[in-house]
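In: The sequence isn't on hand, but the structure is:
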């Protein structure tokens, strides 16, 4: 899997490319960092896939020992309760999500799990997740932003989230076997440029999947059939008028990220969703209420911010 640049806007709209940012930082600096914010929910039993298929936005039939998934669980109103990455580990399914959403997700799913031969187990104390980042290899394969390669091992599984513009992997290992050593952890801020965010508890049930571009990254299947919230999600895709979408921006210095993103006329056009920094350089995922080409500039806290290209096309994946 690799991530191709989206250049739907004129090149002059972008001050720099993701490659220009990432390559100099990671050229001689591999990164390994423990993902303290992630939790792991294990789904077991002969009905595990059948059960999940009726609850998640992605198509569980595409989950294999060699390929993971990105998806969400929605409320009946189509809002994301939690979103996650799925990997198959032995005979079980591991759901990787924000740690503070594991309990809420478990309670939500248990309402439906009683009708299936399946069990939900909070595994975050038994599984440890590390992230690794390195500069891309020019010989990477063609773009499949909705596919996430996985590699099985005796004590865990490795999930490749992205190979371009950087190689980013999660290593999910049995805690008793965890022996990875953290290095250059401060550079993990680059992970925000993958633009496939996981929400936290405070954001739960406030966001539609399309606002995070999940229709473009394999996070939503429009052919798999019914799941909770499916009618709202499909209606938003084919009949909705919302322009809300995830975008990437960068700036130098400290700004008030609680303030709105504004256009050239000072009108509110979005909010900061997540932010990370390497020294004084900040990177942010923002949710815009407009198409990026509808304004000449974007500003935060009365300072112009630089729009960055996304690492994938915004075409809808089926």
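Out: It's in. No experiment lies behind these values; they were computed from the predicted model shown. Numbers count the residues shown, from 1 in each chain.

In: Only C-alpha atoms from now on, for both contacts and neighbour counts.
Out: Fine.

In: So which bits of stretch 107-122 are buried?
Out: Neighbour-count burial for stretch 107-122 flags 109, 113, 118, 119, 120, 122 (criterion: 16 or more other CA atoms under 10 Å).

In: ugh, wrong one, stretch 52-71
Out: Neighbour count says stretch 52-71 has 52-60, 63-71 buried, by 16+ other CA under 10 Å.

In: Pasting the second one now:
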């Protein structure tokens, strides 16, 4: 973590996990880290390893990607955007060191340098119905469309969705921007508030608890723009393509509410009566819900979803209540 930003957050104390329904929140994204890929071969290097078309990524565009095992299991979910001399990759901080090491093994003679950029840029999320208005009031740019970014001094503002933005600034600049957002009306909140926004957007984050648990289609990754089926080979491509064109996806990701006193952990097993004590899926991401309990993204058998009764942690554990995603499932 980084100096001025770290000191600023220490002075803030513990930020609330739950906020009022409909609030626009400003959230320190301490759960995320950044890998920088720099050099003239950055695009082809990443293109050959990741699930999306890096070669066609526009200068002001951002896109979702995955890095997979040869068997198509996701090791990381990534948000990638271009810089003047390369790319930045945002991912879960708990898997960053291992992923950086693994990606570095592929560099060989490529003219590219990979590094942990988490100390060079700090991240904050802004989410809610007034995001564009409050960013502008704080003197920050508002990218015109989702998956676009705009320069902000020595950093960027990346628009992930209609109402979700990431502010990436040097650690000595982000505290002032965060305070300006709060002064404009954003409610400072803990990481659960950002996770809730991404859960409601149906955007999963692979963490250490769920590495290698899912192929792309289980996380709806082809539905949210995370996979190109026109590009060439990359690790796991054959499995992802075969699943898309020849196979039937037996598991999908759903949004759920869990009425529980304590948060279930990502990776927690799910159970359905027809399968007794055999797991039918896992939780992906979990966040405190404004009305109480927790909202989550859950990957499970589509047949169990159709049957309707699913429990977390044990066959008699808390029940899942299914909620809508903002996109249709096949």
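Out: Thanks, I have the structure now. Model, not experiment: these values are computed from the prediction.

In: Now compute the TM-score of the two chains, please.
Out: After superposition, the two chains reach a TM-score (TM-score structural alignment, normalised by the length of the first structure) of 0.80; 281 aligned residues with a CA RMSD of 2.6 Å.

In: picking that back up, which of the buried residues of stretch 107-122 of the first structure sit farthest apart?
Out: 113 and 122 (14.5 Å; CA to CA).

In: Would you check how far apart the residue lying closest to residue 269 of the second structure once chain neighbours are set aside and residue 264 of the second structure are?
Out: Distance criterion CA to CA, 6 or more residues apart in numbering; nearest residue to residue 269 of the second structure, sequence neighbours excluded, is residue 282 at 4.5 Å. Distance of residue 282 of the second structure to residue 264 of the second structure, given as CA to CA, to the nearest Å: 11 Å.

In: Also residue 106 of the second structure?
Out: Separation of residue 106 of the second structure from residue 264 of the second structure (CA to CA): 36 Å.

In: Would you map the helices across the stretch 151-300 of the second structure?
Out: Here the stretch 151-300 of the second structure has its helices, by DSSP state H, counting those that start in this stretch, at 174-184, 191-200, 237-245.

In: just so I know, which of those helices lies nearest residue 299 of the second structure?
Out: helix 191-200 (12.5 Å).

In: in that closest one, what's buried?
Out: 191, 192, 193, 194, 195, 196, 197, 198, 199, 200.

In: Please say which position in the first structure the last one maps to.
Out: Counting by TM-score structural alignment, residue 200 of the second structure corresponds to residue 193 in the first structure.

In: isn't that match right up against residue 247?
Out: No: the pair residue 193 of the first structure / residue 247 is not scored as a contact, 9.7 Å apart, by CA atoms under 8 Å.

In: Find residues that contact each of those two.
Out: Counting by CA atoms under 8 Å, 6 or more residues apart in numbering, the shared contacts of residue 193 of the first structure and residue 247 are 285, 310.

In: Quick one: map residue 76 of the second structure onto the first structure.
Out: Per TM-score structural alignment, residue 76 of the second structure is aligned with residue 82.

In: Superposed on the second structure, what's the mean shift for the one helix or strand that match maps to?
Out: Here residue 82 of the first structure, judged by DSSP states H and E, is contained in strand 80-89. On superposition with the second structure, the mean distance recorded for strand 80-89 of the first structure (mean CA distance after the TM-score superposition for the first structure) is 1.2 Å.

In: Please pull up the helix or strand immediately following that strand.
Out: strand 92-98.

In: coming back round to it: of residue 282 and residue 264 of the second structure, who's got more company?
Out: Between residue 282 of the second structure and residue 264, counting by other CA atoms under 10 Å, residue 282 is the more crowded of the two (24 against 19).

In: what's the first-to-last distance across stretch 323-330 of the second structure?
Out: The first-to-last residue distance of stretch 323-330 of the second structure comes to 16 Å (CA to CA).

In: If you count neighbours, what's buried in that stretch?
Out: Buried-residue list, stretch 323-330 of the second structure, by 16+ other CA under 10 Å: residue 325.

In: what does that stretch rub up against?
Out: 200, 201, 202, 220, 223, 254, 255, 256, 257.

In: 10 Å instead, please
Out: If you take CA atoms under 10 Å, 6 or more residues apart in numbering as the criterion, stretch 323-330 of the second structure is touched by 199-203, 220, 223-224, 249, 252-257, 295-297.

In: Just the ones of those in strands?
Out: Secondary structure defined by DSSP state E assigns 252, 253, 254, 255, 256, 257, 295, 296, 297 of these to strands.

In: Residue 234 of the second structure -> the first structure?
Out: Residue 234 of the second structure maps onto residue 227 in the first structure, by TM-score structural alignment.

In: Let me fix that, I meant to ask about residue 222 of the second structure.
Out: That one, residue 222 of the second structure, aligns with residue 215 by TM-score structural alignment.

In: Also residue 128 of the second structure?
Out: So residue 128 of the second structure corresponds to residue 134, using TM-score structural alignment.

In: mean offset of whichever helix or strand its match is part of relative to the second structure (after superposition)
Out: Residue 134 of the first structure is part of strand 127-135, with elements assigned from DSSP H and E. For strand 127-135 of the first structure, the mean distance to aligned residues of the second structure following superposition is 0.7 Å (mean CA distance after the TM-score superposition for the first structure).

In: Against which helices or strands is that strand packed?
Out: helix 18-26, strand 31-34, strand 38-44, strand 156-162, strand 166-174 (3 or more CA pairs under 10 Å, 6 or more residues apart in numbering; DSSP states H and E).

In: Dump the ones you listed to JSON lines, plus mean neighbour count and distance to residue 277 of the first structure.
Out: Shown next, in JSON lines, are those (neighbours: other CA atoms under 10 Å; distance: least, CA to CA, whole Å):
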{"stretch": "helix 18-26", "mean neighbour count": "15", "distance to residue 277 of the first structure": "13"}
{"stretch": "strand 31-34", "mean neighbour count": "21", "distance to residue 277 of the first structure": "15"}
{"stretch": "strand 38-44", "mean neighbour count": "23", "distance to residue 277 of the first structure": "19"}
{"stretch": "strand 156-162", "mean neighbour count": "23", "distance to residue 277 of the first structure": "20"}
{"stretch": "strand 166-174", "mean neighbour count": "23", "distance to residue 277 of the first structure": "17"}
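
In: Next, format the ones you listed as a markdown table and append distance to residue 301 of the first structure.
Out: Compiled in a markdown table, these are given as follows (distance: least, CA to CA, whole Å):
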| stretch | distance to residue 301 of the first structure |
| --- | --- |
| helix 18-26 | 23 |
| strand 31-34 | 31 |
| strand 38-44 | 31 |
| strand 156-162 | 32 |
| strand 166-174 | 30 |
